[in-house]
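1. Here is the input, now give the coordinates:
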Amino acid sequence: MYQINNIVYSGGYSLADKIYPRWTTFVKTILNPQLEKEKSFVAFQKGYRKDVEMCFGILQAHWAIIRGIARMFDEEVLRSIMMTCIILHNMIVEDEYDYDVPNMFELDPMNSN
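-> A predicted model of the protein is given here:
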């Protein structure tokens, strides 16, 4: 449960942008944020949306199952498919990571004294 504008909601919600319909399940960004609280919300929302879009792009590149029509699946089945794809992706990334390579950092020429 969460509360927005003194209204208590019990269902889930999704972060969305202006192309989505005006449904209570979509939390859209603030178009012209004025207050620091609004600017902070917009920045966090943008970051989270970007993370989710990148995640789906990576998963779609690896597995075709999430590129197809999702409407025919039950919500719980979709959740299981997505979690499986995310776990498999994390396993692949961890398997490909070379732990023996020393960390090499280059100095930033614009910010070094």
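2. From here on, just use CA atoms for contacts and neighbour counts.
-> Fine.
3. Just give the closest residue to Lys18, not the sequence neighbours.
-> For Lys18, ignoring the flanking residues on the chain, the nearest one in space by C-alpha to C-alpha, 6 or more residues apart in numbering is Lys28 at 6.5 Å.
4. Let's compare: structure for the following, please.
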Amino acid sequence: MYWVNERKYDGPYYLANFIYPRWSTFVKTVPRPQSAKEKHFASCQEGCLKDVERCFGIFQSRWAIVMGAARMFDVKLLRSIMMTCIILHNMIVEDEYDYDAVDEYELDSMNNSKTQIYCAHDATEDP
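-> Model (predicted):
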């Protein structure tokens, strides 16, 4: 459940781009944002879409089942496939993580905020 313009919505919604049809469940970005509010919304949505596309790219490079046509599966099976891929991915990342590595912070030129950078060198060495 969520609220938009003081109206309660119970159904799901999906962030989408311009290639999807105009359905009420697809929330598309503002084509030419003018106000600060529209620019903020467009920026946030584009960031979320980029994150999802990156995740699917990682999954597709590791597991061939994600590359296939999804229409052949029912919703429950798709959910199970995606949850399995997410769990396996998280297990692989945790297994490969070096807990002894030094955490370093570097200025992100795209964001102007501090971003944590994984560094695999010893604290006594120069990076």
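5. Overlay the chains and give the TM-score.
-> Here the TM-score for the pair of chains, by TM-score structural alignment, normalised by the length of the first structure, is 0.82; 108 aligned residues with a C-alpha RMSD of 2.3 Å.
6. returning to what we had before: need the contact list for the residue nearest to Lys18 of the first structure.
-> Leu15, Ala16, Asp17, Lys18 (C-alpha atoms under 8 Å, 6 or more residues apart in numbering).
7. Could you check how far Val27 of the first structure is from Ile19 of the first structure?
-> 12 Å (C-alpha to C-alpha, to the nearest Å).
8. Comparing the two, which shows the higher neighbour count?
-> It is Val27, of Val27 of the first structure and Ile19, that has more neighbours when counted by other C-alpha atoms under 10 Å, with 16 against 7.
9. Once you drop chain neighbours, what's closest to that one?
-> Nearest one to Val27 of the first structure, counting by C-alpha to C-alpha, 6+ apart, is Leu15 at 4.9 Å.
10. Give the helix, strand or coil label for that neighbour.
-> strand (DSSP: H, G, I helix; E, B strand; the rest coil).
11. quick one: the strands in the first structure?
-> Taking DSSP state E, the strands of the first structure run over residues 2-4, 7-9, 14-16, 26-28.
12. closest to Met82 of the first structure out of the ones you listed?
-> Shortest distance between Met82 of the first structure and those, using C-alpha to C-alpha, is found for strand 14-16: 15.8 Å.
13. can you list contacts of the closest one?
-> Thr25, Phe26, Val27, Lys28, Thr29, Gln45, Arg49.
14. how many neighbours does the fifth one have?
-> I take that to be Thr29 of the first structure. Neighbour tally, Thr29 of the first structure, other C-alpha under 10 Å: 19.
15. What residue in the second structure is paired with it?
-> Using TM-score structural alignment, the partner of Thr29 of the first structure in the second structure is Thr29.
16. wait, doesn't that match sit right on Phe41?
-> Yes - using C-alpha atoms under 8 Å, Thr29 of the second structure makes contact with Phe41 at a distance of 7.5 Å.
17. contacting residues for Leu59 of the first structure?
-> Leu59 of the first structure neighbours (C-alpha under 8 Å, 6+ apart): Ile66, Cys85, Ile86, His89.
18. rewinding a little: roughly how far apart are the closest residue to the match of Thr29 of the first structure other than its chain neighbours and Asp100 of the second structure?
-> Distances taken as C-alpha to C-alpha, 6+ apart place Ala42 nearest to Thr29 of the second structure, at 5.3 Å, with adjacent residues excluded. Ala42 of the second structure sits at a distance of 39 Å from Asp100 of the second structure (criterion: C-alpha to C-alpha).
19. Appreciated, that's everything.
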